[in-house]
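A.B. asks: sharing a model that was predicted from the sequence below.
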Amino acid sequence: MTARRVRAWIVGSAAILVSVVVFLVPFAFVVLQAAKTPAEASDLKFSLPRSWQFFQNLVAVLQSGDGLIWRAFINSAVLTVASVALMAIVAAMAGYVLARKRSKWGPTVNFFVMAGLIVPPAVVPTIWVLQALGLFKTMPGMILIETTFGLSICILLFRAFFNTVPTELDEAAIIDGAGRVRLFFQVILPLLRPVIVTVIVVQSVFVFNDFAGPLYFLPGTDNATVQTTLYTFAGQNLSYYNLLFMDILLITIPPLVAFIFFNRQIVAGMTSGAIKG
């Protein structure tokens, strides 16, 4: 075995070990706590349950709060689908304009796009704006908030990808009689599948896992999302850590499944925009 292969084996083994420690160990801890009795779970020890109560805890969580977890999953699904769909469409169009159109306003627009990644959200002024528009504590208002928070990174991804698409394609479509709208939706948009999948999966996980946004801008049990159920559940049942960890496990499953099935598409979308962008 050559020295290069030995180094590659060592690096690969170290990467696997780090992955196990960072991802699998915490996940195993959550599963074990979710299968324990309240007394055992309150110790927060990394140990096997003396009495397995996994399915009993699962049923208890699903039935708690008059079906709060079911309403939360529905609200999170609506919020995630609507926000990510709006985010992808607006970011794709904005990225296309920024990549293709050169004007004196370009640097200014790019500055505000970058500022969206750096400047933290202002909670109180945002609440004032939502109240003035009549959108505070409403799902449409929360959808607009999530779309705004994720728009900057999506625009950067789309703009970088558009830099890999030759402008001759646009010119050929225009010569054939296609307008700007038809050019974008029928010629350009089908080429964006890798980056669209990346945006959908990454931003879906981000919106689904968002805790602070719904807590500030969408209060109330009727508007609860899956992340705010942790706050409500922990506040009402401080001693029932087994049910709290079962709730965490239920919330972890959808993003985990999404990354397992779409990890190659995510990498392809990231790299396709980074190589030539």
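C.D. replies: Arrived safely, thanks for sending.

A.B. asks: for the rest of this, base every contact and every neighbour count on C-alpha atoms.
C.D. replies: Noted.

A.B. asks: the stretch 101-250 of the chain: helices as residue ranges?
C.D. replies: For the stretch 101-250 of the chain, applying DSSP state H, counting those that start in this stretch gives helices covering 106-118, 123-133, 139-162, 167-175, 180-182, 193-208, 212-217, 226-236, 241-275.

A.B. asks: and those as a markdown table, adding distance to A72 and mean neighbour count?
C.D. replies: A markdown table is the format used below for the helices of the stretch 101-250 of the chain (distance: least, Cα to Cα, whole Å; neighbours: other Cα atoms under 10 Å):
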| stretch | distance to A72 | mean neighbour count |
| --- | --- | --- |
| helix 106-118 | 28 | 13 |
| helix 123-133 | 22 | 13 |
| helix 139-162 | 12 | 22 |
| helix 167-175 | 44 | 13 |
| helix 180-182 | 37 | 12 |
| helix 193-208 | 11 | 21 |
| helix 212-217 | 11 | 18 |
| helix 226-236 | 5 | 18 |
| helix 241-275 | 10 | 17 |
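
A.B. asks: structure B:
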Amino acid sequence: MVTNKRTVWNICKEIFAWVLSLLILVPMVVILFNALKTSGEAINMSIAPPSKLHWENFGEVWRVGNILRSYINSLIVSVFPVLISVLCASMCAYVLARRKTKGNLAIYTYFALGLMFPISMVTVVKVTKLLSIYNTQLGVVLVYTALILPLSVFLFYGFLNSIPKELDEAAIVDGAGALRIFFQVIFPMLKPVTVTVIMINFLNCWNEFTIPLYMLPDPDKAVVVQQVYNFYGTFTASWNLVSVTILYAIVPVLLVYICGQKYIISGMVAGAVKG
């Protein structure tokens, strides 16, 4: 009887998973179909397949939207914050995990609070203008770094708590200093959570739309997701070209996620549970 109940429950879970997957795939199918339609066919953004495949839409968007330059801009404002956050967050989390003083607990709590509260774009824009980094990629890199640091510290901290302190003590006996202990002993052991932090933060930076929209008004510095506005106006929109732009923006994200989804899941579990 118990076995039958479990079988029914497993079947229900599988059905739910398939239905949920189909619901998630519907928007992707709509975007793909409309990217291959004419402007007139795509005006309703329906799920109906195109009457004829218009592959030239991809070439037009690549040319008009200057997608190659946008890819480079997106890589700049995505890769550098990730590298900075990995270095700073891992070292910070190492100190917080090894020296659990009241002051360090307050610092960790401060980082944890950073996961809960949204930013104010008005404040961010005013501060970047005050520092003369508004409308610069440096400004966006610094803002992104500040945004992704809390989660990075949280994940590294949880993983570091699972690494025994005896390794540090053994390295100290061998005469290693603090930096040597961290980079030669501890950091190589952080590979699982480091890969997770890199991938999650890269995806978050790549997909961010609001910050570059307000901080990078110069078209030459626009990232890929901003190029939607080239084909979308107040009174008219070329929905087929908008769909193509969306595809250009999400294809790298899909490739990254497909290649590294096991690292994202395992690293999240390790960082959250082991702590």
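C.D. replies: Received, thanks. As the structure is a prediction and not an experimental result, all values here were calculated from the model.

A.B. asks: hang on, the earlier thing: of the helices of the stretch 101-250 of the first structure, which is nearest Q33 of the first structure?
C.D. replies: helix 241-275 (5.5 Å; Cα to Cα).

A.B. asks: okay, that closest one sits on what stretch of the second structure?
C.D. replies: Against the second structure, the aligned range for helix 241-275 of the first structure is residues 239-273 (TM-score structural alignment).

A.B. asks: nearest to V6 of the first structure, out of the helices of the stretch 101-250 of the first structure?
C.D. replies: Comparing those under Cα to Cα, the one sitting nearest is helix 241-275, at 26.5 Å.

A.B. asks: and that closest one, what does it pack against?
C.D. replies: Applying 3 or more Cα pairs under 8 Å, 6 or more residues apart in numbering; DSSP states H and E, we find helix 241-275 of the first structure packed against helix 25-34, helix 38-41, helix 54-63, helix 139-162, helix 193-208, helix 226-236.

A.B. asks: go through the ones you listed and name the closest to A178 of the first structure.
C.D. replies: It is, among these and with distance given as Cα to Cα, helix 139-162, at 18.5 Å.

A.B. asks: relative orientation of that closest one and helix 193-208 in degrees?
C.D. replies: 150 degrees (axes from the mean of the first three to the mean of the last three Cα atoms, to 10 degrees).

A.B. asks: okay, helix 139-162 of the first structure sits on what stretch of the second structure?
C.D. replies: Against the second structure, helix 139-162 of the first structure falls on residues 137-160 (TM-score structural alignment).

A.B. asks: how far apart are that stretch and its match in the first structure?
C.D. replies: Comparison of stretch 137-160 of the second structure with the first structure after fitting gives an average deviation of 0.6 Å (mean Cα distance after the TM-score superposition for the first structure).

A.B. asks: I'd like the helices and strands packed on helix 241-275 of the first structure as a markdown table, with distance to W9 of the first structure appended.
C.D. replies: A markdown table is the format used below for those (distance: least, Cα to Cα, whole Å):
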| stretch | distance to W9 of the first structure |
| --- | --- |
| helix 25-34 | 23 |
| helix 38-41 | 39 |
| helix 54-63 | 38 |
| helix 139-162 | 33 |
| helix 193-208 | 30 |
| helix 226-236 | 39 |
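
A.B. asks: mind checking which of those helices is nearest V257 of the first structure?
C.D. replies: Between these, helix 193-208 lies closest to V257 of the first structure; by Cα to Cα that is 10.4 Å.

A.B. asks: that closest one vs the second structure, mean deviation?
C.D. replies: Averaged out, helix 193-208 of the first structure is 0.7 Å away (mean Cα distance after the TM-score superposition for the first structure).

A.B. asks: equivalent range in the second structure for that helix?
C.D. replies: With TM-score structural alignment as the criterion, helix 193-208 of the first structure aligns to 191-206.

A.B. asks: now stretch 95-106 of the first structure
C.D. replies: Counting by TM-score structural alignment, stretch 95-106 of the first structure corresponds to residues 93-104.

A.B. asks: for that stretch, measure first residue to last.
C.D. replies: Start-to-end span of stretch 93-104 of the second structure (Cα to Cα, to the nearest Å) is 10 Å.

A.B. asks: list the buried residues for that stretch?
C.D. replies: A93, Y94, L96, A97, R98, N104 (16 or more other Cα atoms under 10 Å).

A.B. asks: surely the first one touches Y157?
C.D. replies: This means A93 of the second structure. Yes. Between A93 of the second structure and Y157 there is a contact under Cα atoms under 8 Å: 4.7 Å.

A.B. asks: what about whichever strand or helix holds A97 of the second structure, how far off from the first structure?
C.D. replies: A97 of the second structure is part of helix 67-98, with elements assigned from DSSP states H and E. For helix 67-98 of the second structure, the mean deviation from the first structure after alignment is 0.9 Å (mean Cα distance after the TM-score superposition for the first structure).

A.B. asks: need the max-distance pair from the buried residues of stretch 93-104 of the second structure.
C.D. replies: Most distant of these, by Cα to Cα, are Y94 and N104, 10.9 Å apart.

A.B. asks: the match of helix 241-275 of the first structure: average distance to aligned residues in the first structure?
C.D. replies: With mean Cα distance after the TM-score superposition for the first structure, stretch 239-273 of the second structure averages 1.0 Å from its match.

A.B. asks: centre of the chain versus that stretch, how much separation?
C.D. replies: With Cα atoms, centre = their mean, to the nearest Å as the basis, stretch 239-273 of the second structure stands 8 Å off its chain's centre.

A.B. asks: for stretch 216-227 of the second structure, same thing?
C.D. replies: Relative to its parent chain, stretch 216-227 of the second structure has a centroid offset of 18 Å by Cα atoms, centre = their mean.

A.B. asks: and for it, what span of the first structure is it aligned with?
C.D. replies: Against the first structure, stretch 216-227 of the second structure falls on residues 218-229 (TM-score structural alignment).

A.B. asks: show me what that stretch is in contact with.
C.D. replies: 68-69, 71-76, 136-139, 142, 208-211, 214-215, 251 (Cα atoms under 8 Å, 6 or more residues apart in numbering).

A.B. asks: repeat that with 7 Å
C.D. replies: 69, 72-73, 75-76, 136-138, 142, 209-211, 215, 251 (Cα atoms under 7 Å, 6 or more residues apart in numbering).

A.B. asks: how close does Q53 of the first structure sit to V81 of the first structure?
C.D. replies: Going from Q53 of the first structure to V81 of the first structure by Cα to Cα gives 34 Å.
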